[in-house]
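Enquirer: fold the following for me, if possible:
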Amino acid sequence: MTVSLPLQTIGLTRGHLKSVHHIAFNVKNMDASRHFYGQILGLHELTGDEIPSTLKELVQQGKVANFVTPDGMVIDLFWEPDLSPPDPNPQQQFTRANHLAFDIDPSLFEQAVKVLKEQKVRIDHGPVTRPTGRGIYFYDPDGFLLEIRCDPTEQ
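Expert: Below is the predicted model:
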């Protein structure tokens, strides 16, 4: 018998996380991955002023490439030439992703940080402030890296 318990408000309220902002993948072969996402999937690769200022140097060094989906979600590719996944089978979960980032309204960012700390969620690093906004990186129960981030607040 399954018992349905009422949703307790111990964390963020439904609707606070607005959307997936970006997902970052570790890739072993940057050229092959850029070809796949840009040429095969037809995604737009960010270039020039489209590249976030925090990533420009890494993009210039060939260590990062950024693509955007038609609905605006960003896919970041991080070059890890020595990458060897725990299992060569691509059907194994969590072997090739870097992190998943959720967007939140800037006015709710501090509340999100407080919830993570109160719930004793394992924090990787942050909060950090960048020209592109603020973020905090943390782990889910399986050790997958997640981020809650927000755009910069209006000054």
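
Enquirer: going forward, measure contacts and count neighbours with C-alpha atoms only.
Expert: OK.

Enquirer: check which helix or strand covers Asn89.
Expert: Using DSSP states H and E, Asn89 sits in no helix or strand.

Enquirer: count of neighbours near it?
Expert: 9 (other Cα atoms under 10 Å).

Enquirer: and this one, please, so the two structures can be compared:
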Amino acid sequence: MAVEQNKKTQGLTVGCLERVHHIALNVKNMTASRHFYGEVLGLHELTGDEVPSTLKDLVAQGKVANFITPDGLILDLFWEPDLFPPHTDPKQQFTRANHLAFHIDAELFDQAVNVLKNNQIMIDHGPVSRPTGRGIYFYDPDGFMVEIRCDPQ
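Expert: Sure thing, here's the model as predicted:
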């Protein structure tokens, strides 16, 4: 699709942006974050030739880790050892980003909740049931809110 401008708003037309390519998060403890996203949530960490050439040096230095979600979204973790949120309570949001949500099959939702509890992940709230489905909200090692959600059965 050609990039066109919407003459009314001087913006891109609907459909020009195809999908979210990646989300980049700053993390204080790379080891804890790699464990959380890789082992607890089960995302595939890119290694070797899977790492984009532009990030190979940073990955080799331990400053960046890359994960891929089942639908192809890349999650980049940037090591910021001096990162401190303005508030120690993760319920006090400190960025413009609210949360990162992962979709899961409804039949696997309860299993995901058990994984979070078994790994002693700090739960903010949930599981909750809504007309749009079920969800549970929890925090990564740096206090960023993450959600696992499913469609209604």
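
Enquirer: where does the TM-score land?
Expert: The TM-score (TM-score structural alignment, normalised by the length of structure 2) is 0.55; 91 aligned residues with a Cα RMSD of 1.9 Å.

Enquirer: structure 1: helices as residue ranges?
Expert: With DSSP state H, the ranges of helices along structure 1 come out as 30-34, 56-60, 109-118.

Enquirer: looking at the ones you listed, which is closest to Asn89 of structure 1?
Expert: Closest to Asn89 of structure 1 of those, according to Cα to Cα: helix 30-34, at 17.5 Å.

Enquirer: was I right about Tyr137 of structure 2 contacting Glu147?
Expert: Yes - Tyr137 of structure 2 lies in contact with Glu147 (Cα atoms under 8 Å); the separation is 4.5 Å.

Enquirer: quick one: map Glu45 of structure 2 onto structure 1.
Expert: Under the alignment by TM-score structural alignment, Glu45 of structure 2 pairs with Glu45 in structure 1.

Enquirer: just give me the neighbour total for the closest residue to that match other than its chain neighbours.
Expert: Excluding the flanking residues, the one nearest Glu45 of structure 1 by Cα to Cα, 6 or more residues apart in numbering is Phe67, at 4.3 Å. Neighbour count of Phe67 of structure 1, defined by other Cα under 10 Å: 22.

Enquirer: please pull up the equivalent of Phe67 of structure 1 in structure 2.
Expert: Matched by TM-score structural alignment, Phe67 of structure 1 corresponds to Phe67 in structure 2.

Enquirer: ok, which of the helices of structure 1 comes nearest Pro86 of structure 1?
Expert: Of all those, helix 30-34 sits nearest to Pro86 of structure 1, with 19.4 Å by Cα to Cα.

Enquirer: which stretch of structure 2 lines up against that closest one?
Expert: Under the alignment (TM-score structural alignment), helix 30-34 of structure 1 falls on residues 30-34 in structure 2.

Enquirer: mean shift of that stretch relative to structure 1?
Expert: Averaged over the aligned pairs, stretch 30-34 of structure 2 sits 0.2 Å from structure 1 after superposition, using mean Cα distance after the TM-score superposition for structure 1.

Enquirer: buried residues in that stretch?
Expert: Using 16 or more other Cα atoms under 10 Å as the burial criterion, the residues of stretch 30-34 of structure 2 that qualify are Met30, Ser33, Arg34.

Enquirer: same check on stretch 115-135 of structure 1?
Expert: Leu116, Ile123, Pro127, Arg134, Gly135.

Enquirer: so who does the nearest residue to the last one once chain neighbours are set aside touch?
Expert: Read that as Gly135 of structure 1. Closest residue to Gly135 of structure 1 apart from its sequence neighbours, by Cα to Cα, 6+ apart: Arg149 at 4.1 Å. Shown in contact with Arg149 of structure 1 (Cα atoms under 8 Å, 6 or more residues apart in numbering): Ala101, Phe102, Asp103, Ile104, Phe109, Gly133, Arg134, Gly135, Ile136.

Enquirer: hmm, the fourth one is touching Ile148, no?
Expert: Yes - with contact defined as Cα under 8 Å, Ile104 of structure 1 counts as touching Ile148 (6.8 Å).

Enquirer: give me the angle between the longest strand along structure 1 and helix 109-118.
Expert: Under DSSP state E, the strand in structure 1 containing the largest number of residues is strand 17-27. Strand 17-27 of structure 1 and helix 109-118 meet at an angle of 70 degrees, taking axes from the mean of the first three to the mean of the last three Cα atoms, to 10 degrees as the criterion.

Enquirer: number of nearby residues for Lys56 of structure 1?
Expert: Number of residues near Lys56 of structure 1 (other Cα under 10 Å) recorded here: 17.
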